[in-house]
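# Take a look and give me a structure for this.
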Amino acid sequence: MDPQPQPNPNSPAKTTEPQPQRFGIRARLLALLLPGIVALLALDSWNDYKALTDSLVVAYDQSLLEPVQALANGIVVASDGSVRVQEPFSIQAMFESTHLRYKYLHVGVQRIPKGETLDVNSPETTLMGVPGLPRPAQQPPDGTPVFYDAVHEQHPVRVAALRQTVYDNVHPGVAYSVLIQAAEGTGPRTEAQAESLRQELLRDTRMVLVMALLVWLGVAWTLRPLERLRSSLRERSRDDLTPLDASGVPQEVAPLVDAVNHHIAGHRRMVAEQSQFLADASHQLRTPLSILSIQAGYAVRETDPARMRESLHAIVGQLARTRRLSEQLLALAHATTEDEVAPAEPTVVDLNAIAREVVLQYLPLARENDQDLGWVDARGDSAAERIATAGDDGEDTDGTDEAGDEDDSPVLPVAANAAELHEVLANLVHNAIKYTPRGGNITVTVRREASYALAEVCDSGPGIAPERRDSVFERFHRDPSVAAVATQGAGLGLTIARSYARRNGGEIELGNADTPESPNGGGLRAILRLPLRAF
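As a prediction, this is how the structure comes out:
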């Protein structure tokens, strides 16, 4: 079996670009508005159609009722006892004047025997019109017209019927039931109703189309400033970081443009800082490299071995300073370019233990400079005495007490990166050693203050004037008032320390040490303040 190819870990990871949404603003608005508008128009059109249909039915029924009532008014009983219709031809001519198809009149009479009621199945005599028109399903009351749909000669018709009773004055007790009917085909009604529905649908369709067109044009008009912004961005060069012109942008989109401008400003500031960093780093590295070149040339030309070794020692010392400068430049780049967002679950470290390690690390350097580097443990004097013993023996007990018991619980727990906190305190202690004269005192104190953990580095050096304390955190800043150390270092220690402190949620504050060795408010107190983490 052939081995499966393994992915190359050094190959760049494929990034998935976000896919544009399938539906734009126009489609979303139409999808949101059209169903509601169509439903409202359909309901309104149905109500209008029903109302108009009812009106048409009433109108057509009224036109059918007029000849029926005219015929009813002309029904009389002659002297011979027969029932007759007065002027039937004029009424029929009026009824048929519209030249509509399937129009019928019928007048039928049934005799009611004396003392009896009407038998609907009794023989009927047709006085006028066509016989055989469908009768109403139920016997209507006298004088009350009824309307109903029926089929006559295989054609649908609408029928108006009126029944009335007339009495024979010559033969008392004899009565006649007269049924008067007028019918016409339902074609005109159906066509009128269909035309009404067609007009409703056409009107609603026009309204929906006009609404959709207005939405489309309105969105296009509203998004025109965004199209202008897109065009201007495409025409820009890569190094153009000027803010976007938000004039004419819709109010709802203005926050987005402001956010983009904020991002552009941050990117412009980052590019400027990187350019300045590269320029400053090049300038700072050029000087020691020039010195190394001169010293190396002098050593090459020197024939005296003693002087050659002196030149080599000078080169080694200059290389050490250049190496520290390079390390500080790398640390500064790391502290200022990495994301400032804390991890989701930061590591809980002990500020007291980290500060103790830093003091142990710099204790030999302080003794070499004849300086007293003291330590005040957060647990009290008894714990602080152990660091002096560890320093004298040249060993680090790593938190182990004299009995050899381990105490792993942190004294001052903080959520931070241990290596970065170590770098912060190392820079503060190194600066104190560098600026404190021989025979001076440096004290590192770790303590708790409310909900904060504090690490203080106090020295008996010249201190920093209050008006210059903000400027010392700038890159490559060195105190020109201290001539002995003005040419030492690159002025990056406090810059790196503050960058790391802020990235871990802390801050560095500067103040007067006010120690007995620094009268009149001399000395410097550098305080690292971090929020305590519940453990």
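# C-alpha from now on. contacts and neighbour counts both.
Noted.
# all helices of the chain, in order?
25-73, 88-95, 187-222, 224-235, 254-301, 305-337, 351-368, 381-393, 418-435, 493-503 (DSSP state H).
# I'd like the ones you listed as a markdown table, with distance to residue 19 appended.
Shown next, in a markdown table, are the helices of the chain (distance: least, Cα to Cα, whole Å):
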| stretch | distance to residue 19 |
| --- | --- |
| helix 25-73 | 16 |
| helix 88-95 | 74 |
| helix 187-222 | 22 |
| helix 224-235 | 18 |
| helix 254-301 | 20 |
| helix 305-337 | 30 |
| helix 351-368 | 47 |
| helix 381-393 | 61 |
| helix 418-435 | 39 |
| helix 493-503 | 34 |
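# Tell me which of those helices sits most buried.
helix 493-503 (a mean of 24; mean count of other Cα atoms under 10 Å).
# another one to check against the first:
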Amino acid sequence: MVWVTQKPRGSIRFWLLALLIPGIITLLLIDSWNDYDALKAVTEEVYDSALLEPAKVLETSVEFNPDGTLRIDPPFYAQVMLESRAGNRKYFRVEEVTPLALSLAGSPARQIKGNTLLGMHGLPRPEALADNEGMPIFYNAMYRNDEVRMVALWRDLHYEGVHRQVIVLVGESIDMRLRTQQEAWRLGLFRDGRMLILAVLLVWFSVEWALRPLSELRREIKARAVDNLMPLDADQVPHEVVPLVKAVNHHIDLYRRVLDKQAQFLADASHQLRTPLAIMRTQAQYAKREPDIGRMRETLGAIIGQLGRTSRLTEQLLSLAHASRNDMAPQARVDLNALAREVVLQYLPLARERHQDLGWVDDGGDADTQEDSQEAWVLGSDAEIHESIANLVHNAINHAGEGCTITVSAGIAQDTAWVSVCDNGVGLDPSLRESVFMRFDRGGSARKGMRGGGSGLGLAIALAYAERNRGTIVLKDGDPSAGGGVGLCATLKLPRYTA
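Next up, the predicted model:
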């Protein structure tokens, strides 16, 4: 099963606020809860310390009578500490353990029996006493339907061989603690609420301020005229948006180049078609006025020849327009060997008409890089690659000259498959080999003078189709010519396909 992850849609503002505000709220809630826990611990510690103080005073107030019995003389300030007030009820008890236990350390307090020396009866004891004498044990319990916080401690007393054991219990209701904690909690919530509102407003205004350059960029783009293809100003946007602006500028530049190419193509096409149409118009007018049937036929023959050249030019212009598109060529397995042989058979009649020797060489024309004679598979468009090879062969027939030899071969070299069209004709000066790929460039006076000189679109079309299929065309010296020079060799190179 393939899981498709869709990118979140919506405005940047929405997603920033949707992610930041809940995060801030969560952090504030966690912080408030931690503050509440810390405050509760501090409150418990303070109140427990206040509860332990009268218990210590009562513990130290237990004394022996001369007859060995115990008495309690609590000081006045202890009585004041043990007085109950509104919302803070105090409970205490001091009892003597009878009979004596071997040790009260860690003893189960609820099983110990004792006599009350001072205080209230029935105060709840803890589960167990402390392990050391004088160490307090704090616990919660219920007394007279009142939830109380208790502290318990024990002590061994010795006097002239007499041993006594006492347990001191002091408690208070938890109402005051709860009110203190609740009041602190309400104040904390109020403070955190204010902080939350301020944080949300700060995030809101920060997001608005940070996204203002994007809004201005959007307004600038919407306010532009249709024909305004100037690049956007990348200095007026945040650094994080600069790559996006540069990408948009790159797309604008590509679009401007496409429009420039289209405008240039239309200008060149209109210029190239205007001349033959004007010639044919003149010839037709001449034929219309010519009373001599022989001359009229001669003029009509010239018109037919001009129509053929104009038809070829129109086909080439349409092919160039198709080859100059930016979309990808359809992908299929193509054998360059078979395709090149097919082109040779297609152009044999035209080559014989020009008294040229057009042939196919099975062992290839690039012996220093060829691996062996085998199928040269590439991935691309069969029709477009065929058109590219056909234009190379047609260009050689047009410009090599009568009586020359044109050799077509194909092969593979490492990761490249190639087709070469080599001739021993007039050749081409190395300084002109780059410019001949431009539209309507015929490659100098020597080639312009050849029969069927052409329109200068063949190599431009061949290169355009090659580039649409991820290839290129390279021009180099061809075979030795009869005049002592060298011809021209055009090689179409495409990425080799391996299954």
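# Got a TM-score for the pair?
Once the chains are overlaid, their TM-score stands at 0.81 when taken by TM-score structural alignment, normalised by the length of structure 2; 477 aligned residues with a Cα RMSD of 3.7 Å.
# rewinding a little: the helices of structure 1: which one's closest to residue 450 of structure 1?
The closest of those to residue 450 of structure 1 is helix 351-368. By Cα to Cα, the value is 15.3 Å.
# Between helix 418-435 and the closest one, find me the angle.
Calculated by axes from the mean of the first three to the mean of the last three Cα atoms, to 10 degrees, helix 351-368 of structure 1 forms an angle of 30 degrees with helix 418-435.
# Which strands or helices does helix 351-368 of structure 1 pack on?
strand 372-376, helix 381-393, helix 418-435, strand 441-449, strand 452-459 (3 or more Cα pairs under 8 Å, 6 or more residues apart in numbering; DSSP states H and E).
# The third one maps to which residues in structure 2?
Using TM-score structural alignment, helix 418-435 of structure 1 corresponds to residues 382-399 of structure 2.
# Could you do stretch 292-310 of structure 1 as well?
Aligned by TM-score structural alignment, stretch 292-310 of structure 1 falls on residues 280-298 of structure 2.
# measure that stretch end to end?
Stretch 280-298 of structure 2 has an end-to-end distance of 13 Å (Cα to Cα, to the nearest Å).
# thinking again about what came up before, could the helices and strands packed on helix 351-368 of structure 1 be laid out in TSV, adding distance to residue 78 of structure 1?
What follows is those, written out as TSV (distance: least, Cα to Cα, whole Å):
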stretch	distance to residue 78 of structure 1
strand 372-376	140
helix 381-393	142
helix 418-435	128
strand 441-449	127
strand 452-459	124
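# for those, which one sits closest to residue 328 of structure 1?
Of all these, helix 418-435 sits nearest to residue 328 of structure 1, with 9.9 Å by Cα to Cα.
# Average offset of the closest one relative to structure 2?
Helix 418-435 of structure 1, aligned to structure 2 and superposed, deviates on average by 2.7 Å (mean Cα distance after the TM-score superposition for structure 1).
# can you list contacts of that helix?
349, 351, 354-355, 358-359, 362, 365-366, 371, 442, 457-459, 461-462, 482, 485, 493-494, 496-498, 500-501, 526 (Cα atoms under 8 Å, 6 or more residues apart in numbering).
# and with 7 Å instead?
349, 354-355, 358, 366, 442, 457, 459, 461, 485, 493-494, 497, 500-501 (Cα atoms under 7 Å, 6 or more residues apart in numbering).
# which residue sits closest to the equivalent of residue 229 of structure 1 over in structure 2, ignoring its sequence neighbours?
Matched by TM-score structural alignment, residue 229 of structure 1 corresponds to residue 217 in structure 2. The spatial neighbour of residue 217 of structure 2 that comes closest, neighbours along the chain excluded (Cα to Cα, 6 or more residues apart in numbering), is residue 237 at 7.9 Å.
# Kindly report the same for residue 400 of structure 2.
Leaving aside its sequence neighbours, residue 400 of structure 2 sits nearest to residue 425 (Cα to Cα, 6+ apart; 4.2 Å).
# For that neighbour, give me its contacts.
Residues in contact with residue 425 of structure 2, defined by Cα under 7 Å, 6+ apart, are 400-401, 404, 481, 487.
# ok, those vs residue 96 of structure 2, which is closest?
Proximity of those to residue 96 of structure 2 (Cα to Cα) peaks at residue 487, which lies at 128.9 Å.
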